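1. The sequence isn't on hand, but the structure is:
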């Protein structure tokens, strides 16, 4: 391992250069990294890269899911819960089902159980790819929220199907009652374990004498603990991490200090950045391992199978997107839906095209055992691996490169937020400044009269200027200002919870500013 250390060190440095290049040419970095890894894999003399599925499932997946759950808006997740649930569960099952039927009919030796196994592997779209692309172009916020929410849950649903299909292939039978009971336990157990561990961690960090460094390390350990505990009792580790991450994220202002939130934000951004870069580079570098085991079928025939499965997945997702719109238009006559307006054809087509596959699919394929319990080789394992690689490569490159062009061509308008982000931000800044000014006049009128520093702050707030840079404070004014920061934070959180139309991203920007102000007070 130490002899290959310079190679991995150089690989990490190369990833950073490639990500900078992708920003320069405005191409999503997952696409650039996969293609670069593919090109590097052909260089003779390089150390052979052997990726273990446990490396992805245990080392990479929990923190990446946790970070995504931490960043997503719970309010928007709940608002779009029906469409997110449809994509994360129904569309994943439909994709697995159509793939199973297709390969059972067209590929010799593929049973329905093997087809469902392959379908479960390639059915979940990758969130990182779509997120990286959406940062390059402007899309309605609802699209980002739905894709982010879907990505949190579709890994769990696909891995559940994968587990059942694996049992069916290995045993040759499938008992529906046992499967139903297992499904209930996987869902309820995973969610429950994540919430319990999250609650224990939250209470521990609130009442124990922790600091910013300890809090940050605990949040890094949390997803691993949630995932491994859930998997050890055969429930869903993915759902455990997601539910626990959502709980901790929702209460971050209760049990974490401003220093812990700021330190954790910086650490998690760097950690997820490096991990995402590595996993996409690994996908391209893994080509020699995948093609080496391809036997009994030519690479051209196997590529054709990969093209077939990719086409079925893309067409099936687009069809599912329009079907979801159709169901929503019918459902609005009977229940309250998040948005009763007709979305037209642009939004569902964009959602359908945003289906790039990624690291979870590769990890699931690699986790297929080499041998069955009786010692015989697992049927079609190498072909499943190769088809999975082709699906990942094609969806990342074809859809990943064309998605920005498609978004610009569709020219979708954000009907939820007609004002610009700057206008929304300034309006919230004005409101929170007026609230703080009113609180200052009501609760600290005497100090306001005697403290010129507070008068300076009040003057700035009257003109919607929150900055206190350059203002020197004494201890009494610091105490008052800290209380004002707390009151502004409470007002922002309350507004976000009660006002369903306010953009939570803008609220979080203001909350981040207050955290920075609170920390700056230590040095003023």
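-> Looks like it arrived, so ask away. Note that the structure is predicted; figures quoted are calculated from it, not measured.
2. C-alpha from now on. contacts and neighbour counts both.
-> Fine.
3. Which strand or helix spans the most centrally placed residue in the chain?
-> The chain has residue 68 as the residue nearest its centroid, 3.7 Å off, counting by C-alpha atoms, centre = their mean. Element membership for residue 68 (DSSP states H and E) is helix 61-71.
4. Quick one: list the elements packing against that helix.
-> On a contact count with 3 or more C-alpha pairs under 8 Å, 6 or more residues apart in numbering; DSSP states H and E, helix 61-71 meets helix 141-171, helix 212-232, helix 237-250, helix 258-285.
5. so after the first one, what's the next helix or strand?
-> Next along the chain after helix 141-171, taking DSSP H and E as the criterion, comes helix 176-207.
6. Taking helix 212-232 as reference, get the angle to that next one.
-> Counting by axes from the mean of the first three to the mean of the last three C-alpha atoms, to 10 degrees, helix 176-207 lies at 160 degrees to helix 212-232.
7. For residue 512, list the residues it contacts.
-> When contacts are counted by C-alpha atoms under 8 Å, 6 or more residues apart in numbering, residue 512 touches residue 262.
8. Identify the residues contacting stretch 108-125?
-> Here stretch 108-125 makes contact (C-alpha under 8 Å, 6+ apart) with 88, 92-93, 95-104, 151, 154-155, 158-159, 161-162, 165-166, 168-169, 313, 354-358, 360-362, 364-365, 380, 384, 388, 391-392.
9. ok, 6 Å please
-> Applying C-alpha atoms under 6 Å, 6 or more residues apart in numbering, the external contacts of stretch 108-125 come out as 92, 95-96, 99-100, 103-104, 154-155, 158, 161-162, 165, 169, 355-357, 361, 364.
10. That one: which residues count as buried?
-> Under the neighbour-count criterion of 16 or more other C-alpha atoms under 10 Å, stretch 108-125 has 110-125 buried.
11. and that stretch, how far out from the chain's middle?
-> Distance of stretch 108-125 from its chain centroid, counting by C-alpha atoms, centre = their mean, to the nearest Å, is 24 Å.
12. Spit out the contact partners of residue 39.
-> With contact set as C-alpha under 6 Å, 6+ apart, residue 39 has no partners.
13. quick one: what helix or strand has it in it?
-> Going by DSSP H and E, residue 39 is in helix 29-40.
14. following that helix, which helix or strand comes up?
-> The helix or strand immediately downstream of helix 29-40 is helix 53-54, counting by DSSP H and E.
15. contacts for that following helix?
-> For helix 53-54, the external contacting residues (C-alpha under 6 Å, 6+ apart) are 363, 366-367.
16. Give me the neighbour count for residue 331.
-> Residue 331 has 13 neighbouring residues, counting by other C-alpha atoms under 10 Å.
17. ok, second structure coming up, stack it against the first:
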């Protein structure tokens, strides 16, 4: 099968997986379905795609991590920064040491440095898989924010540990001082590159737009290229391209606060990025499945490398490594929460002990994914003296097994752990939303009054028309301000807004059907139909989004 055909087959698999996961009589997370379809593609094509890890990292990771950094709630990221850093840095080192020693004890034929390398590459977690698993039983928001923040940062720390473990296996030496300094450079330089590059591109784009104008698609294309630019510059400087992409996304969210982008640009850009995210996430897991048959075919080699004749030992190793990862994560999370509660009590803050199921869910949510597979495939084929790299095939097989088993364990256990679980209340989102609507309403009324006076002076005898129009325009905002005091009246106004939204949606949909009918009967042109339908779509999107968020 040619490369283009393979790519098209993978895209079709991504589309089909979305439907297949809904028609299956039993519940399966989307990533597992996509992995299965990828394995089917490999079986039909007869050969696996040669997965170049460097190209894989470049094509898939920067845009996905950039978007995660862009959309992750910053308040939650900074509020829980201590917990996130403990998981992203401390837990990675704890995992590398603990699981590395476990692997070397289980498989003495695997050198200690290779065991540490395998432990390092299975330490980063994959938020995409967790989000897919939790789609039907939503993870509490605060926990999801912690997991997302952890996964954005632990990729870099895991890969740095992996790099030094591989270097120790190749050279037979390791320097803690050198490793620490290198980690600081990799992390800090990567973060700085992402921030500086994004700000520089944004300022340049703003200056060019003021001087020469721009096409409507230019800002969208620039946003797509920013993560690749930040990643490549950081990698060229021997820094973390992953952290550069993450920090570029976080910086982009602050650039957006300037409000300089047009509303239509934001709507179109969101649609483009949603499509990119859906496609790349799906292809990543399809690729994982596509590599599965080739990895399984090397099982005979991995059995010989482990020093056993029975292939059942491979299953024992995979289960033991997954159990070790889960137990170490549970211990780390439990100790971190206890430490946090103790420090909060010392500061005199109220403390509520989290439910044990929440701690267990946090531990099981450490699902491995694309970075684990791509990273383990970068293991060298040979040592400097030309001899084969020790236990390479075994390490690749075990990394793939960890991905599959962690997905299965989370998909089975997480919904049961989280079902019906009462979690600590989130910060008062309703209060924040009401405050925002109130301030925005006041600003809108002031702007309408100012615009009305200016237009009335220009209109002369038609000034009454502008007064009437301004009164109608201010009605909605004034009703919002009248209900700002809260209580029963405010709740009635919210229900009235919901009813009004439903009625306006019905009217908009009837308008759209009428426009389509006119276009089908050639009473209006296609161009006119598209323009008017576009206006209705934008109006409907503003009405549907608040309703879906409340639902």
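-> Happy to help now that I have it. Please read all numbers here as calculations on a predicted model, not as lab measurements.
18. Mind checking the TM-score on these two?
-> Here the TM-score for the pair of chains, by TM-score structural alignment, normalised by the length of structure 1, is 0.82; 470 aligned residues with a C-alpha RMSD of 2.9 Å.
19. Quick check: closest non-adjacent residue to the residue nearest to the centre of structure 1.
-> Leaving aside its chain neighbours, residue 68 of structure 1 sits nearest to residue 152 (7.3 Å; criterion: C-alpha to C-alpha, 6 or more residues apart in numbering).
20. swap in residue 429 of structure 1?
-> residue 464 (6.5 Å).
21. Can you show me the helices along the stretch 251-400 of structure 1?
-> Assigned by DSSP state H, counting those that start in this stretch, the stretch 251-400 of structure 1 shows helices spanning 252-255, 258-285, 287-292, 299-331, 346-353, 359-366, 381-394, 400-410.
22. got CSV for the ones you listed, with distance to residue 447 of structure 1 too?
-> CSV is the format used below for the helices of the stretch 251-400 of structure 1 (distance: least, C-alpha to C-alpha, whole Å):
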stretch, distance to residue 447 of structure 1
helix 252-255, 28
helix 258-285, 26
helix 287-292, 69
helix 299-331, 57
helix 346-353, 55
helix 359-366, 58
helix 381-394, 63
helix 400-410, 54
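23. closest to residue 137 of structure 1 out of these?
-> Among the helices of the stretch 251-400 of structure 1, the nearest to residue 137 of structure 1 by C-alpha to C-alpha is helix 400-410 (6.4 Å).
24. Can you check what angle separates that closest one from helix 29-40?
-> Calculated by the same axes, to 10 degrees, helix 400-410 of structure 1 forms an angle of 150 degrees with helix 29-40.
25. Quickly compare the helices and strands packed on helix 61-71 of structure 1 and say which is most buried.
-> The highest average neighbour count among the helices and strands packed on helix 61-71 of structure 1, using mean count of other C-alpha atoms under 10 Å, belongs to helix 237-250 at a mean of 27.
26. average offset between that helix and structure 2?
-> Its matched residues in structure 2 lie on average 1.1 Å from helix 237-250 of structure 1 after superposition (mean C-alpha distance after the TM-score superposition for structure 1).
27. what does stretch 29-38 of structure 1 contact?
-> The contact list for stretch 29-38 of structure 1 (C-alpha under 6 Å, 6+ apart) reads 19, 22, 129, 280-281, 284-285, 396-397.
28. Please identify the buried residues of it?
-> Neighbour counts over stretch 29-38 of structure 1 (16+ other C-alpha under 10 Å) mark 29-38 as buried.
29. Just tell me the aligned range of the helix or strand following the helix holding residue 68 of structure 1 in structure 2.
-> Later in the chain than helix 61-71 of structure 1, the nearest helix or strand by DSSP H and E is helix 74-79. The alignment of helix 74-79 of structure 1 onto structure 2 (TM-score structural alignment) spans residues 74-79.
30. post-alignment, the matching stretch versus structure 1, mean distance?
-> Looks like 1.0 Å for stretch 74-79 of structure 2 (mean C-alpha distance after the TM-score superposition for structure 1).
31. So what touches that stretch?
-> Counting contacts by C-alpha under 6 Å, 6+ apart, no residue outside stretch 74-79 of structure 2 touches it.
32. hmm, try it at 7 Å
-> With C-alpha atoms under 7 Å, 6 or more residues apart in numbering as the contact definition, stretch 74-79 of structure 2 has outside contacts at 145, 149.
33. tell me which residues in it are buried?
-> Neighbour counts over stretch 74-79 of structure 2 (16+ other C-alpha under 10 Å) mark 74, 76-77 as buried.
34. And stretch 461-480 of structure 1, by the same measure?
-> Of all the residues in stretch 461-480 of structure 1, those buried under the rule 16+ other C-alpha under 10 Å are 461, 464, 466, 468, 473, 477-478, 480.
35. how about these in CSV, adding secondary structure?
-> Shown next, in CSV, are the buried residues of stretch 461-480 of structure 1 (DSSP: H, G, I helix; E, B strand; the rest coil):
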residue, secondary structure
461, helix
464, coil
466, coil
468, coil
473, coil
477, helix
478, helix
480, helix
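36. Of these, which is the nearest to residue 339 of structure 1?
-> Proximity of these to residue 339 of structure 1 (C-alpha to C-alpha) peaks at residue 464, which lies at 33.4 Å.
37. OK, contacts around that closest one?
-> 429-430, 433.
38. Could you measure from it over to residue 160 of structure 1?
-> Per C-alpha to C-alpha, to the nearest Å, residue 464 of structure 1 is found 52 Å from residue 160 of structure 1.
39. same check, this time on residue 115 of structure 1
-> 15 Å.
40. go on, residue 30 of structure 1?
-> Distance of residue 30 of structure 1 to residue 160 of structure 1, given as C-alpha to C-alpha: 26 Å.
41. tell me what the helix or strand hosting residue 497 of structure 2 is packed against?
-> If you go by DSSP H and E, residue 497 of structure 2 is part of helix 487-520. Packing partners of helix 487-520 of structure 2 (3 or more C-alpha pairs under 7 Å, 6 or more residues apart in numbering; DSSP states H and E): helix 526-550.
42. The helix it packs on: how far from the chain's middle?
-> With C-alpha atoms, centre = their mean as the basis, helix 526-550 of structure 2 stands 26 Å off its chain's centre.
43. likewise stretch 153-172 of structure 2?
-> 24 Å.
44. what sits up against it?
-> 88-89, 92, 113-114, 116-117, 120-121, 123-124, 174, 183, 240, 242-243, 383-384.
45. let's see 8 Å
-> Residues contacting stretch 153-172 of structure 2 (C-alpha under 8 Å, 6+ apart): 85, 87-89, 92-93, 96, 111, 113-114, 116-118, 120-125, 173-174, 179, 183, 187, 240, 242-243, 371, 375, 379, 383-384.
46. got it, and stretch 179-193 of structure 1?
-> For stretch 179-193 of structure 1, using C-alpha under 8 Å, 6+ apart, the contacting residues are 160, 164, 226, 229-230, 234-240, 242-244.
47. No more questions from me, cheers.
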